[in-house]
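*Asks:* Kindly return the folded structure for what I paste below:
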Amino acid sequence: MLLTMDRSRPITLANAAHTGRPTVWLLVIFIYALLLPREVRLSAGDLVFFADRLVAIAALPLIISAFANRALRITLCDTLLGLGSLFIFVSMSYHYGITSGLERGGALALDTAMAYFIGRYSVRNMAEFRTVMILIVFGLLIAGGSMALESIRGAPIVKPIFAGIFGPLPYYDAGLEITGQTLQSEYRLGLLRSSGPFSHPILGGLILCSILPIYLIGGIRKWPRIAGTIAALLSFFSLSSAALIGLFLGFVMIFYDWLQSRTMLLSWKTAIIFTSVIMLLLQVLTQSGVFSFIVRYLTLSAATGNYRMLIYEFGFATALNNPIFGIGFAGYDRPAWMVNATVDSHWLLLALRHGFPTALLFFALAIVSINMVAKAAGRSRGQDALFYKSIAILLFLLTFLGFTVAYFGGANSWYLAFTGAAVSLALSDTAQRRAQLPNVVRPSHSGVTSTHSPAGALPLPKDRPPEHVRSYTA
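*Replies:* Below is the predicted model of the structure:
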């Protein structure tokens, strides 16, 4: 069967992974591991090894070797990620001591860092990124299809099957295993809010809706494009406001990009200015401000929106009182009638659990990575530009929706794996374009002239033509 990834380069499914380095398989395997239910796990005492964690541990020597051999070079994004992961461990050690902190925070730091670096290591150019998306479309479609089937049937299917094999998933309180988890069923619009293989319906909807721009405009063609788009639309069966907002924003941003490419009157800068003005008006003209407006009214349940505002109010106050190391796994200060200590925000949860430095480091990573990909899109034309834009939209959606969803159960690893891959992709674009320019001779401090190569990239061999540059960039 013939797959075509862009207008000029068709490949077959059998040799899809051979369009680039074999390392693309690492990211493919990691993503398939993320798509497995969390019930699939191995336990060793108090340690739990989920499928994606096992892949991350196995990949650790490869990542270390890549940096040691300078196949990967440390960049600003890598530094932000590394410092954020270190702060996770430090904050847990601060609250629970080194030994317990290693148990509680070590796994979190490992999952966080390795997801990002697997993405950084696996993908170095556009063809490889598209190859990954083609190879994972089967898993995404199966995951989305299982959500649709569960929702229409009105009962969970996937998790009970795997719970019967591996045992029910434990419930964790303060980072420690307490008891078996009970599946809770919730209905909206006459349908079950299904989760399929994901940890929660919201997370399933979030992951699936985020892939829409890549399959719709990213240059993946024929049946993989159709299958990926269907998988994204199946996020509807999460019956989650986050998924529906993600789909809506994805379509709006894709349509706006199409529109601005056909008129000189519109641009992304214009869109940013217009959006900023609208947000300013909402802040001034509404009683509770723009943030409250978004949280209250962009939900399927008014009660959920109101309760979420209380979470932000009391959670943020607690974070301000514990700004450096947060409160660990303890519950935030709140009225007694707010029994549930859930925090419906990835960014607030980072600040609460690990302190503001951790939250700010990871948010800075998100902004810098989106900016890198957006700049690559601005330097490109045609289908290449659309692919960069699709990645930028994906990262924006995951970053924005992180204000309304707490990422757990593999969702954060999904986010960071794509962030790492996007960073490497943007770096490879920079290296390729510099290689296509005449060599810029710069004097060094030793008096020996040298050509300049971008941070994060290997030195560009002089005897290599520009088209081979991507194999040597990070």
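*Asks:* make it CA atoms for all contacts and neighbour counts henceforth
*Replies:* OK.
*Asks:* Not counting sequence-adjacent ones, nearest residue to the residue nearest the centre of the chain?
*Replies:* The geometric centre of the chain, computed from its C-alpha atoms, lies nearest to Y415 (Cα atoms, centre = their mean), at 1.1 Å. Spatially, and ignoring its direct neighbours in sequence, Y415 is nearest to L398 (6.7 Å; Cα to Cα, 6 or more residues apart in numbering).
*Asks:* residues near the one you found, how many?
*Replies:* 24 (other Cα atoms under 10 Å).
*Asks:* can you pull the contacts of it?
*Replies:* Applying Cα atoms under 8 Å, 6 or more residues apart in numbering to L398 gives the contacts L206, S210, Y415.
*Asks:* Give me the subset of those residues lying in helices.
*Replies:* L206, S210, Y415 (DSSP state H).
*Asks:* List just the nearest of those residues to S235.
*Replies:* L206 (7.3 Å; Cα to Cα).
*Asks:* picking that back up, any buried residues in whichever helix or strand the residue nearest to Y415 is part of, and which?
*Replies:* Secondary structure assignment for L398, by DSSP states H and E: helix 382-401. For helix 382-401, the buried set under the neighbour-count rule, 16 or more other Cα atoms under 10 Å, comprises 383-401.
*Asks:* I have a second one here; can you model it like the first so I can compare?
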Amino acid sequence: MPAIAAKTRRKGTIFGVPIVVALFFFGMMMPTSVGISLGGLRLSVYRVVLLVMFIPMLVMLFSGKRGQPHLFDALALGHAGMALVALIHWGGLQQGIESGGIYIVEFAGAYFLGRLYIRSHNDFRAFAKAYVVIVVGMLAFTIPEALTSVHILHDGIAGATGGAMAPYIEQRMGLERTFGPFDHPILYGVFSASAFSLAYFVLAEKRLTHWRGMAWVIGVCIATFLSASGGPYVVLMMQMFVAGWERVFGKIAGRWRMLFALFAIVYLVIDLFSNRTPFHVFVTYLTFSTVSAYNRILLFEFGTAEVARHPFLGIGLGDWVRPVWMSDSMDNFWLLIAMRYGLPAWALLVGLMLGLIYAVGRRKGIPDTWKRARHAWAFTLFGIAVAAATVHLWNALFVLFLFLIGSGAWMYDAKIDSNAPPQTKRKRIGAAVPLPRAAPPLRRPKARMF
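*Replies:* Down below sits the predicted model:
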């Protein structure tokens, strides 16, 4: 029976990954020019996948076939609903529904795709392996791209479909900033960097002597480096930092409270002893140029002022107040969400991500394989979330972020497999040590008559 069940689970998958998820990732790696226009609506490949699957996924969700609906599903739908209200408030009913409708499909659709189709550790591992293989496999094209300045994947795909070629971007560190198949090096870099924790914790199983797994990790780092973009480097560095913290202090209870306390102390020290705010210091040291850092600081100042003027429903897709010489590009995902859709929508998104991480982190008695998957998932989201304060998550990056949030929801409510290997016991420093049980009293055996 187990063998039959295993064969059944493989149906509808490609290398263990559900076909719809494979199509979604295939669509994300297509340049924006690959798609169709329906009226004034641009339908890229991944949008078509999400649009086709949206209603079936809602039916699947409320039927309970892939886990009962829970609070975090409500938060995702609540954010999407608030964004729709904000866009209707900005552009009227027709324009608001057009813009808000596709936002709902991207936001809720990408979240539910991960939430409903990644439902076990086997699903998560298959997805992680496929993701890492894609990132490392693209090196066959992006290394020559960095050395020759020929955008092989992007221009090859765009040329075949009649799309626009890659725009000119200045080199950095003597290398061409690689696009891969994406529309910008930042997109390629964040897509690559997001695979680091998946490679380290799932494929390498957190073992530095796991040579094949660590080869995947190194490949992910090389791919991220070729983007020559500050945002992807932040995603990678943040994951490396928390992975190192877990490795060094993994046996200490309360190590994450220690980390949060360390962040708070660093923030206070910078605030007390620097003539700049901690945000200014953070942006300055995590960007490539002083011009880029100064621009992000101005974006933050004028953007937060806009949020203060429109705190509840934001400004929709309208323009925001700024000097005439400033670009309208907003390189801060979190600020843009608050500015466009208001603080309630922003709070629902933050609550979805942080609340789900907290709920999954509180689950006890899970096997070691689940623990590594939990670290991979949470650390990936942490890296992207920090970098999102200096870059905007748009197009493929936006739906990837929401898919990744949903891809860890199985650890919140999935039943632990009784056949899973037992949890490795290890003594944690600072953990409560249970007292030994008292030995049962000795009893005199009853006399027996023969």
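*Asks:* Relative to structure 2, what is the average displacement of the helix holding L398 of structure 1?
*Replies:* Superposed on structure 2, helix 382-401 of structure 1 shows a mean distance of 1.6 Å to its aligned residues (mean Cα distance after the TM-score superposition for structure 1).
*Asks:* counterpart of the residue nearest to Y415 of structure 1 in structure 2?
*Replies:* Matched to structure 2 by TM-score structural alignment, L398 of structure 1 sits across from I384.
*Asks:* ok, its match to F72 of structure 2 distance?
*Replies:* I384 of structure 2 sits 19 Å away from F72 of structure 2, going by Cα to Cα, to the nearest Å.
*Asks:* what do you get for F141 of structure 2?
*Replies:* 39 Å.
*Asks:* Pick out whichever of those two has more residues nearby.
*Replies:* The residue with more neighbours, out of F141 of structure 2 and F72, is F72; 19 against 16, by other Cα under 10 Å.
*Asks:* aligned partner of I202 of structure 1 in structure 2?
*Replies:* In structure 2, I202 of structure 1 lands on I186 (TM-score structural alignment).
*Asks:* make that S241 of structure 1, sorry
*Replies:* Per TM-score structural alignment, S241 of structure 1 is aligned with G230.
*Asks:* wait, what's in contact with the closest residue to its match other than its chain neighbours?
*Replies:* Sequence neighbours aside, T287 is the residue nearest to G230 of structure 2 in space, at 5.3 Å (criterion: Cα to Cα, 6+ apart). Contact analysis of T287 of structure 2 by Cα under 8 Å, 6+ apart lists G230, G231, A293.
*Asks:* quick one: T287 of structure 2 from A293 of structure 2, how far?
*Replies:* Distance from T287 of structure 2 to A293 of structure 2, counting by Cα to Cα: 6 Å.
*Asks:* At which residues are the strands of structure 1 located?
*Replies:* Using DSSP state E, the strands found in structure 1 span residues 2-4, 10-12, 41-44, 47-50, 170-173, 176-180, 187-188, 191-192, 441-443, 449-451.
*Asks:* Relative to R70 of structure 1, which of the ones you listed is closest?
*Replies:* Short answer: strand 449-451, nearest of the strands of structure 1 by Cα to Cα, at 17.4 Å.
*Asks:* list the buried ones in the closest one?
*Replies:* Under 16+ other Cα under 10 Å, strand 449-451 of structure 1 has no buried positions.
*Asks:* Check the mean deviation of the longest helix belonging to structure 2 from structure 1.
*Replies:* Using DSSP H, we find that the single longest helix of structure 2 is helix 71-117. Following the fit onto structure 1, the mean deviation recorded for helix 71-117 of structure 2 is 1.1 Å by mean Cα distance after the TM-score superposition for structure 1.
*Asks:* cool, and stretch 231-248 of structure 2?
*Replies:* Stretch 231-248 of structure 2 differs from its equivalent in structure 1 by a mean of 1.6 Å after superposition (mean Cα distance after the TM-score superposition for structure 1).
*Asks:* residues making contact with that stretch?
*Replies:* Residues external to stretch 231-248 of structure 2 that are found in contact with it (Cα under 8 Å, 6+ apart): 186, 189-190, 192-194, 196-197, 221, 224-225, 255, 286-287, 379-380, 382-384, 386-388, 390-391.
*Asks:* Just to confirm, what residue in structure 1 is aligned with R172 of structure 2?
*Replies:* Using TM-score structural alignment, R172 of structure 2 lines up with R188 in structure 1.
*Asks:* Please tell me I have it right and that match contacts S238.
*Replies:* No - here R188 of structure 1 lies out of contact with S238, judged by Cα atoms under 8 Å, at a distance of 9.5 Å.
*Asks:* Mind jotting down where the helices sit in the stretch 351-474 of structure 1?
*Replies:* Remark: helices assigned in the stretch 351-474 of structure 1 by DSSP state H, counting those that start in this stretch are 356-379, 382-401, 411-436.
*Asks:* and among the ones you listed, the most buried is which?
*Replies:* Looking across the helices of the stretch 351-474 of structure 1 with neighbours counted as mean count of other Cα atoms under 10 Å, the highest average goes to helix 411-436: a mean of 24.
*Asks:* Specify the angle between it and helix 76-122 in degrees.
*Replies:* Per axes from the mean of the first three to the mean of the last three Cα atoms, to 10 degrees, the angle that helix 411-436 of structure 1 makes with helix 76-122 is 90 degrees.
*Asks:* Would you mind giving the orientation angle of helix 411-436 of structure 1 with respect to helix 356-379?
*Replies:* 40 degrees.
*Asks:* Give me the helices and strands touching helix 411-436 of structure 1, please.
*Replies:* Secondary-structure packing of helix 411-436 of structure 1 (3 or more Cα pairs under 8 Å, 6 or more residues apart in numbering; DSSP states H and E): helix 24-34, helix 76-122, helix 201-210, helix 356-379, helix 382-401.
*Asks:* Take those helices and lay them out in TSV including distance to V277 of structure 1.
*Replies:* Converted to TSV, those look like this (distance: least, Cα to Cα, whole Å):
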stretch	distance to V277 of structure 1
helix 24-34	39
helix 76-122	30
helix 201-210	26
helix 356-379	20
helix 382-401	18
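*Asks:* And the alignment partner in structure 1 of L262 of structure 2, how far from R353 of structure 1?
*Replies:* Residue pairing (TM-score structural alignment): L262 of structure 2 is matched to F274 of structure 1. For F274 of structure 1, the distance to R353 of structure 1 (Cα to Cα) stands at 35 Å.
*Asks:* Which of the two has more residues huddled nearby?
*Replies:* R353 (24 against 12).
*Asks:* Which residue in structure 2 aligns with the more buried one?
*Replies:* R353 of structure 1 maps onto R340 in structure 2, by TM-score structural alignment.
*Asks:* Quickly note the distance from its match to R42 of structure 2.
*Replies:* 20 Å.
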